[in-house]
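> need a 3D model of the sequence below.
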Amino acid sequence: MSREAPNLAVLIDSDNAQAAVISDLLAEVSQVGTATVKRAYGDWTTPQLSSWKEVLNVHAIQPVQQFSYTSGKNATDSALIIDAMDLLHGGRVDGFCLVSSDSDFTRLATRIREEGLLVIGFGERKTPKAFVAACDRFLYTDILKRSGGSSGSGGGGRQGDSDAPPLKPFLCEAITAVTQDDGWAPLGMVGSLLQKNDPSFDARNYGFRKLSELVKAQNYLTVQEVPISPGSSQMHLSVRLRGG
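This next block holds a predicted model:
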C-alpha cells in the first residue's frame, strides 16, 4: 500500500451485522486507515433494518437498497460483491473492511488479497472459519465493547473465548519462531506472526487490551524493554520463555 494512512472501503452486510457495534467498529477502522467509502447493503424497506437508520445518519454511511425479490439474502450479498469488485479495479482504495458473519464473502476476501490489498473482517463468533482465514485480520465484534483489561493473574491469564486458540502453546510457538540470536523475541514480530497464524488473534479475546499487557501477565514469560538499535533512546518490548 502506497499511502501512510490507507484508504479503506467499509462494506456492511446489514442483514448479517448489528447496528449497535458500528460506532466501535469504525473507531477500530480509524486506527488502521481512513474509511473513504462506507456503504451498508440491505432491503431498507423492511422493519428488520429499522435499528440502522440512526446509525447510517450519524456515521455518514451510504445505504444501498437491494430489494428481496426472492427468499433469502443472496441479492444483498451479490450487490456488495459487485461494488467491491468495482472498487477493487477502480484503484480508489488500499483495502477493504468486510462486515458480515456470512461465509458467502470468503471468495471475495480471497480475491481482494490476491490483488495485494488488505482485508479486515468483522463478524460474530458464529462466522465460519473459512471466512476468518480468508482475511488478513478478523475481529469478533463482541470484543469491541469490552472495557478495560484483565488483571491477569500470575497463573497465565485467561484461556480466552471458546473460539480462541489455547493461549500458552499458541504464544510459545510464535515466540520460539522469531527468537533472535540474543535469545529474545521482539514483541512486534511476535504479534505479526500471531496474526498470520490466526487472523482472528486479538489480545482482547483473552481479556487484555493490548498484546504487551497479555504477555506481561503470563508467568511463563519474561518481558523487557530494549533499545531498537545500539545506542538508541527509543525502546521496544522483547519477550522470551522463562528460563530460556
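
> make it CA atoms for all contacts and neighbour counts henceforth
Noted.

> buried sites along the top strand by length along the chain?
When the chain is parsed with DSSP state E, its longest strand is strand 34-42. Across strand 34-42, burial judged by 16 or more other Cα atoms under 10 Å covers 34-35, 37-42.

> I'd like the next helix or strand past it.
helix 53-58 (DSSP states H and E).

> packing partners of the lengthiest helix in the chain?
Under DSSP state H, the helix in the chain containing the largest number of residues is helix 74-90. Contact partners of helix 74-90 among helices and strands, from 3 or more Cα pairs under 8 Å, 6 or more residues apart in numbering; DSSP states H and E: strand 7-13, strand 34-42.

> which one of the ones you listed lies closest to residue 103?
With distances scored as Cα to Cα, the stretch of these nearest to residue 103 is strand 7-13 (11.7 Å).

> what angle do strand 34-42 and the helix or strand just after the closest one make with each other?
Counting by DSSP H and E, the next helix or strand C-terminal to strand 7-13 is helix 22-30. Angle of helix 22-30 versus strand 34-42, following axes from the mean of the first three to the mean of the last three Cα atoms, to 10 degrees, is 140 degrees.

> quick one, helices of this protein?
Under DSSP H, the chain gives helices at 22-30, 53-58, 74-90, 106-114, 129-134, 167-178, 187-197, 211-216.

> any chance of these in TSV, plus distance to residue 13 and mean neighbour count?
Shown next, in TSV, are those (distance: least, Cα to Cα, whole Å; neighbours: other Cα atoms under 10 Å):
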stretch	distance to residue 13	mean neighbour count
helix 22-30	12	15
helix 53-58	13	13
helix 74-90	7	16
helix 106-114	13	18
helix 129-134	14	19
helix 167-178	31	16
helix 187-197	24	18
helix 211-216	30	19
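
> here's the other one to compare against:
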Amino acid sequence: MPSVPSSSLAILIDADNASPTVIAALLAEAAKYGTASVKRIYGDWTHDRLGGWKKELLHHSIQPIQQFAYTTGKNATDSAMIIDAMDLLYTNRFQGFCLVSSDSDFTRLATRIREQGLTVYGFGEKKTPAPFVSACDKFIHTELLEVPGEEKDTKPDKPTAKDLRKNTKLINLIDQAIKAGTPEESDWANLGAVGSLINKQHPAFDSRSYGYPKLRSLIEATGLYEFNPSEKHLQVRRRPKA
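Predicted coordinates:
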C-alpha cells in the first residue's frame, strides 16, 4: 500500500470561481500531493449565489472566510485570499499551496509562492487563462476530476494509436522529455523523470485529457515506445526501428 504524502498543504478556494460539485474530487486529487493542513474558502457569504457551498463546507471541514464586496466592479475576495496566502506563506509551515480558481488575478500570487521555494498546484476550469496555468508547478483542470454521480459520457473518448501518432504536438512532447531524461550512459529514461519534465514544460498536461488515467498507459497506447520493467524504476524509450 503506497504511503500518504507528508507534505503540508494550504488549500485556498475562490468561491466565486469554483464549483462545489467538484470539491470532493478536488480534495482527493490534492491528497496525492500532500496533507491539507489548512482548507479555506473566500467569498461574500451574505449572497445566495454561494448557498450551494454550505453542505460541502460542513462535510469537508472547510473554513469559510467572509469578505464583503465593498464596491461594484472590484473583487475584494481575491485581495483577501492573496493577503491570507502571504500570511500563511511566511509561517514556513507549508511545502505547497493549492490555489482553486479560474481567475488570472492569482497569477502573481502563484509566482510569488514559487519564488519562496514552495510548490503550487492550481485547480480550475479549462477556461482558466494561460498565464495563471503557467505560473503553477502543476495545474489540474477540474473537468477531468472524477465527480461522484456525474455521467461518464462527459469523459473524453480514448483516441486510437493511429490518432495519437497523428498528434505531433503530443509525440514531440514525449520525445523531448525522454531525450532530456535519458542519461548519457543509457538508452532508457526514467518514466517518473519523463513525467516531471513534461509537467515543467506544460503544467496543465494530464493524460486524462486524452482518455488515459496514467502517463504510462497514454505512452503505451501510441505504440511508439517500449518499457523496461527489469529496473527498480520503470524506464521508457522510443521503440527501435526494425
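
> what TM-score comes out when they're superposed?
Put the two chains on top of each other and the TM-score (TM-score structural alignment, normalised by the length of the second structure) is 0.88; 231 aligned residues with a Cα RMSD of 2.2 Å.

> just checking, residue 22 of the second structure touches residue 140?
No. Here residue 22 of the second structure does not reach residue 140: they are 11.9 Å apart, not a contact under Cα atoms under 8 Å.

> which of the two has more neighbours?
residue 140 (23 against 18; other Cα atoms under 10 Å).

> from residue 241 of the second structure, how far off is that one?
Between residue 140 of the second structure and residue 241 of the second structure the computed distance is 35 Å (Cα to Cα, to the nearest Å).

> ok so, going back, between the helices and strands packed on helix 74-90 of the first structure, which gets nearest to residue 104 of the first structure?
strand 7-13 (10.8 Å).

> out of the helices of the first structure, which is closest to residue 147 of the first structure?
helix 22-30 (11.5 Å).

> residue 243 of the first structure corresponds to which position in the second structure?
In the second structure, residue 243 of the first structure lines up with residue 240, judged by TM-score structural alignment.

> any idea how far its match is from residue 215 of the second structure?
The separation that residue 240 of the second structure has from residue 215 of the second structure, given Cα to Cα, amounts to 20 Å.

> equivalent analysis for residue 66 of the second structure, please.
Counting by Cα to Cα - residue 66 of the second structure and residue 215 of the second structure are separated by 40 Å.

> just residue 117 of the second structure next, same as before
Where residue 215 of the second structure is concerned, residue 117 of the second structure sits at a distance of 26 Å (Cα to Cα).

> just residue 106 of the second structure next, same as before
Between residue 106 of the second structure and residue 215 of the second structure the computed distance is 28 Å (Cα to Cα).

> repeat for residue 40 of the second structure
For residue 40 of the second structure relative to residue 215 of the second structure (Cα to Cα), the value is 31 Å.

> check residue 165 of the second structure too.
Taken as Cα to Cα, the span from residue 165 of the second structure to residue 215 of the second structure is 15 Å.

> same deal with residue 132 of the second structure?
For residue 132 of the second structure relative to residue 215 of the second structure (Cα to Cα), the value is 23 Å.

> quick one: contacts for the aligned residue in the first structure for residue 61 of the second structure?
Here residue 61 of the second structure is matched to residue 60 in the first structure, going by TM-score structural alignment. Applying Cα atoms under 8 Å, 6 or more residues apart in numbering, we find residue 60 of the first structure in contact with residue 38.

> now swap in residue 81 of the second structure and tell me
12, 14, 42.

> what lies in contact with stretch 223-232 of the second structure?
By Cα under 8 Å, 6+ apart, stretch 223-232 of the second structure touches 161, 165, 188, 219-220, 234-239.

> for residue 204 of the first structure, which of the helices of the first structure is the nearest?
Comparing the helices of the first structure by Cα to Cα, helix 211-216 comes nearest, at 8.5 Å.

> read off where that closest one ends up in the second structure.
So helix 211-216 of the first structure sits over residues 215-220 in the second structure, by TM-score structural alignment.

> average offset between the matching stretch and the first structure?
With mean Cα distance after the TM-score superposition for the first structure, stretch 215-220 of the second structure departs from the first structure by a mean of 1.0 Å once superposed.

> how far does that stretch sit from its chain's centre?
Its chain's average C-alpha position is 18 Å from that of stretch 215-220 of the second structure, according to Cα atoms, centre = their mean, to the nearest Å.

> give me the residues contacting stretch 173-191 of the first structure.
193-194, 211-212, 236-241, 244.

> let's see 6 Å
With contact meaning Cα atoms under 6 Å, 6 or more residues apart in numbering, stretch 173-191 of the first structure is reached by 237-240.

> please apply the same query to stretch 40-53 of the first structure.
So stretch 40-53 of the first structure is contacted by 11-14, 19, 63-67, 76 (Cα under 6 Å, 6+ apart).

> how many neighbours does residue 187 of the second structure have?
The burial count for residue 187 of the second structure: 14, using other Cα under 10 Å.

> aligned partner of it in the first structure?
Under the alignment (TM-score structural alignment), residue 187 of the second structure pairs with residue 183 in the first structure.

> distance of that match from residue 171 of the first structure?
Distance from residue 183 of the first structure to residue 171 of the first structure, by Cα to Cα: 16 Å.

> next: residue 226 of the first structure.
For residue 226 of the first structure relative to residue 171 of the first structure (Cα to Cα), the value is 20 Å.

> stretch 203-210 of the first structure: how far from the chain's middle?
Using Cα atoms, centre = their mean, the offset of stretch 203-210 of the first structure from its chain centre is 13 Å.
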